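> sequence first, predicted model second:
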Amino acid sequence: MGCDAVRIRSSLFGCSLYVLLCSLLSGVVSVPPAEAQDLRVMSFNVRYGTASDGADSWPQRQDLVVQVIRDYGPDLLGTQELLPFQAEYLQQQLRSGAQRPLKYVYIGWSRDASAGGEQCGLFVSEDRFEVEQSGQFWLSERPEEKFSKSWDSSLPRVCTWARLHDRQDSGRRLLFANTHFDHRGGEARLQSARLLRSRLPELAEGLPIVLTGDFNCGEQSPPWQAAAGDGLLVDSFRAAFPQQQGSEGTFHGFRGTAGAERIDWILYSAGRFQTVAATIDRTERGGRYPSDHFPVTAVLRYAAAVAQ
């Protein structure tokens, strides 16, 4: 079992501290203790539960998915490829934990006309946040038209969002959004990124944004440039790891091998948060993985000068 490297960039003391942590028993990445008001964010493509994956099918890995989420304990969890029955299972299992129950409000709607279709679901900590408003739009030239698709997209794609009030600090609010770009259409990915950059600030109405997703493309691709290239949205992983490495890949097809393409991102509004830590979680159990994607995480700290 390999070791997972965690680099921690600390703004609190005005210096950078890099720490290497290894877990030889479980492979779970440890994260430094967060301050009370830090946000723990996770983006997780869980692989849809009806896929014919044999030994990696949902019933064989559902408990490991729960364990990975429980071990990290995100305040905000953005999921991709989630089917309604998977969402219900995760919510129930996380809530029923005897030692550490995690209570989430779930927000999500199918991307297509099927009642059981894939969702870009949000799990929002009930203890941490009050949901003020939520919704979903389609990544198309007609974003308000349900099930619409445009450009060269192979499937309808969506962005699910919620405006949240932070119970731990009554003066702070934010917009949490989650998406999944098309896996085939390059033009669709580019136009989806541009749509998010125009649409999310409108929905945020001046609030800071946290965006999670499976973007199906790597850093420096045209969609990444459209989303984060101008610095208005910060890539949390790159903020923690300034030097790009050759083993940052997040899709592994249940094989556990990390390529170079980091296609799962956590982005946030520049100047509104600081990256405390970022990880790619490579947890495995007996050579089996919770999904065909590695989940990614970030600990974000509100920028001291910002008070919403």
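Sure, I can see it. Numbering: from 1, shown residues only.
> all contacts plus neighbour counts: C-alpha atoms, from now on.
Noted.
> for Asp264, which non-adjacent residue is closest in space?
Asp214 (4.5 Å; Cα to Cα, 6 or more residues apart in numbering).
> measure that neighbour to Asp152 for me?
Using Cα to Cα, to the nearest Å, we find Asp214 at a distance of 18 Å from Asp152.
> and the helices in this structure?
Under the criterion DSSP state H, the chain contains helices at 58-72, 84-95, 186-204, 222-228, 236-240.
> mean neighbour count and distance to Phe129 for those helices - can I get that in CSV?
Formatted as CSV, the helices of the chain follow (neighbours: other Cα atoms under 10 Å; distance: least, Cα to Cα, whole Å):
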stretch, mean neighbour count, distance to Phe129
helix 58-72, 17, 17
helix 84-95, 16, 16
helix 186-204, 19, 16
helix 222-228, 21, 26
helix 236-240, 21, 21
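> could I get those helices as a markdown table with distance to Thr279?
Shown next, in a markdown table, are these (distance: least, Cα to Cα, whole Å):
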| stretch | distance to Thr279 |
| --- | --- |
| helix 58-72 | 11 |
| helix 84-95 | 21 |
| helix 186-204 | 23 |
| helix 222-228 | 19 |
| helix 236-240 | 7 |
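> here's the one I want to compare it with:
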Amino acid sequence: MLKIMTFNIRGASHADGPNAWPLRSALNVQTIQEIDPAVIGFQEVEAGNLAVYQQQLPGYACECGPSASAEEPHQYTAIFWKPELVRRLSAGGFWLSETPDVLSASWETACIRTATWVHFQMLGSGVELIHLNTHLDHVSAHARLAGSALIIQQLQQITHDYALPVLVTGDFNCDPASPPHRLWLQHDFSDSYLATGHKDNPQTNTFHAFNWYKPSSSGKTRGDSILRMDWILVRDPAQKIRPLTCEIVHTARPPLYPSDHFPVVAQLTGL
């Protein structure tokens, strides 16, 4: 069994008033500690976030991956894990662009975007897997689709043509009815939230912008979409690994929130 979390934590450099990082960092850490995941895919990790985690989450190791900026504040799609549960065998990362080996952007993306991956081995069972963590663009639909296609292509090389199970976490900045979501499903990934019996509605949104963004009276949201944009995707050629549970974690102390996204956590069996 493996408990995995995806969490867009909102970079520490943002001026968020009552939800500025120094004010919400304790609640953010508490949320992670209460869930107690073995592996975490974080989005928007900056130096201020990382400093708090290194001090208050000492039981985790970290792979930051490539920076999404050439200057401060650097931002990472970092992967954290508990070394007593999983072993890092190798790791890497790339930029979501037409030149993924160098810091760059393509497809009219509003920001430089990255992906980080770690090749893990479960210490109990010996099962090996790839965990890839990413953050797709929030403006360009072209970039979200092209970035997803690039990640799927890169994973073929990383997993030696699908030989290893793959877990993908991230803020995909689009809803489950979008072309990127369909592309992932077409390439044999399952959406853990849907695979465990959930259905989408306006209450399943994972992006809430510190609770100022609410569904309209018609039940629709931004762009007439459901904002469940934080996903845990699973693909296992042997069909042994599958999500057993998947939940959106609504921890909050209004007006204080751990982040402008709710984290998502899944329990995976077969590991």
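Received, thanks. Predicted, not measured: the structure shown is a model, and the values here were computed from it.
> let me see the TM-score of these two.
The TM-score (TM-score structural alignment, normalised by the length of structure 2) is 0.90; 256 aligned residues with a Cα RMSD of 1.6 Å.
> still on that earlier bit, pretty sure the residue nearest to Asp264 of structure 1 sits against Asp182.
No. Between Asp214 of structure 1 and Asp182 there is no contact under Cα atoms under 8 Å: 9.1 Å.
> nearest to Glu284 of structure 1, out of the helices of structure 1?
helix 58-72 (8.3 Å; Cα to Cα).
> show the contacting residues for the residue nearest to Asp264 of structure 1.
Residues near Asp214 of structure 1 by Cα atoms under 8 Å, 6 or more residues apart in numbering: 43, 45, 80, 179-181, 263-265.
> just want the most central residue of structure 1.
Centroid-nearest residue in structure 1: Ser43, 1.9 Å away (criterion: Cα atoms, centre = their mean).
> what's that residue aligned with over in structure 2?
Using TM-score structural alignment, the partner of Ser43 of structure 1 in structure 2 is Thr6.
> please apply the same query to Gly249 of structure 1.
So Gly249 of structure 1 corresponds to Asn205, using TM-score structural alignment.
> do you know how far its match is from Leu268 of structure 2?
Taken as Cα to Cα, the span from Asn205 of structure 2 to Leu268 of structure 2 is 22 Å.
> go on, His74 of structure 2?
On the measure of Cα to Cα, His74 of structure 2 and Leu268 of structure 2 end up 32 Å apart.
> look at those two and report which has more neighbours.
Leu268 (20 against 16; other Cα atoms under 10 Å).
> so what's that one closest to, chain neighbours aside?
Pro243 (4.4 Å).
> tally of neighbours for the aligned partner of that neighbour in structure 1?
Matched across to structure 1, Pro243 of structure 2 falls on Thr275, judged by TM-score structural alignment. Other residues near Thr275 of structure 1 number 25, with proximity taken as other Cα under 10 Å.
> that older thread, got the contact list for the residue nearest to the centre of structure 1?
77-79, 212-214, 264-266, 295-297.
> which residue sits closest to it in space, ignoring its chain neighbours?
Gly78 (4.8 Å).
> follow-up on the earlier one: if I look at the match of Gly249 of structure 1, how far off is Ala141 of structure 2?
Counting by Cα to Cα - Asn205 of structure 2 and Ala141 of structure 2 are separated by 19 Å.
> please, where are all the strands along the stretch 201-308 of structure 1?
Assigned by DSSP state E, counting those that start in this stretch, the strands in the stretch 201-308 of structure 1 fall at 209-214, 233-235, 264-269, 273-280, 296-302.
> format those as CSV; extra columns: distance to Asp53 of structure 1.
Listed next are the strands of the stretch 201-308 of structure 1 as CSV, based on distance: least, Cα to Cα, whole Å:
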stretch, distance to Asp53 of structure 1
strand 209-214, 20
strand 233-235, 31
strand 264-269, 21
strand 273-280, 23
strand 296-302, 22
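> and the strands in the stretch 1-150 of structure 1?
Using DSSP E, counting those that start in this stretch, strands in the stretch 1-150 of structure 1 cover 5-10, 15-20, 39-45, 76-80, 104-107, 122-125, 129-138.
> quick check: chain neighbours aside, which residue is closest to the alignment partner in structure 1 of Leu164 of structure 2?
Under the alignment defined by TM-score structural alignment, Leu164 of structure 2 is paired with Leu207 of structure 1. Setting aside the residues directly before and after it, Leu207 of structure 1 is nearest to Leu174 in space (Cα to Cα, 6+ apart), at 5.1 Å.
> now swap in Gly93 of structure 2 and tell me
Gly93 of structure 2 sits nearest to Thr116 (Cα to Cα, 6+ apart), 4.2 Å away.
> what of Phe294 of structure 1?
Thr250 (5.0 Å).
> number of nearby residues for the one you found?
28.
> quick one: contacts for it?
Here Thr250 of structure 1 is in contact with 258-259, 261-264, 280, 293-296 (Cα under 8 Å, 6+ apart).
> of those residues, closest to Gln92 of structure 1?
Using Cα to Cα, these come closest to Gln92 of structure 1 at Pro295, 20.2 Å.
> corresponding residue for the closest one in structure 2?
Checking TM-score structural alignment: Pro295 of structure 1 goes with Pro263.
> would you mind measuring from the residue lying closest to its match once chain neighbours are set aside to Pro180 of structure 2?
Leaving aside its sequence neighbours, Pro263 of structure 2 sits nearest to Phe7 (Cα to Cα, 6+ apart; 4.5 Å). Note on Phe7 of structure 2: its distance to Pro180 of structure 2, by Cα to Cα, is 19 Å.
> and for Val29 of structure 2?
31 Å.
> try Phe172 of structure 2
Taking Cα to Cα, one finds Phe172 of structure 2 at 8 Å from Pro180 of structure 2.
> what residues are shared contacts of the two?
Arg144.
> tell me which residues of stretch 243-253 of structure 2 are tucked away?
243-249, 251-252 (16 or more other Cα atoms under 10 Å).
> how about the contacts made by the closest residue to Lys240 of structure 2 other than its chain neighbours?
With sequence-adjacent residues excluded and distances taken as Cα to Cα, 6+ apart, Lys240 of structure 2 is closest to Gly270, at 5.3 Å. The contact partners of Gly270 of structure 2, by Cα under 8 Å, 6+ apart, come to 1, 240-242.
> could you turn the buried ones of these into a ChimeraX selection?
ChimeraX command restricting these to the buried ones, with burial defined by 16+ other Cα under 10 Å:
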select :1,241,242
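> ok, the contacts of Gly270 of structure 2 vs Gln121 of structure 2, which is closest?
Met1 (12.7 Å).
> gap between the closest residue to that closest one other than its chain neighbours and Ile79 of structure 2?
Leaving aside its chain neighbours, Met1 of structure 2 sits nearest to Thr269 (4.7 Å; criterion: Cα to Cα, 6+ apart). Distance, Thr269 of structure 2 to Ile79 of structure 2, by Cα to Cα: 20 Å.
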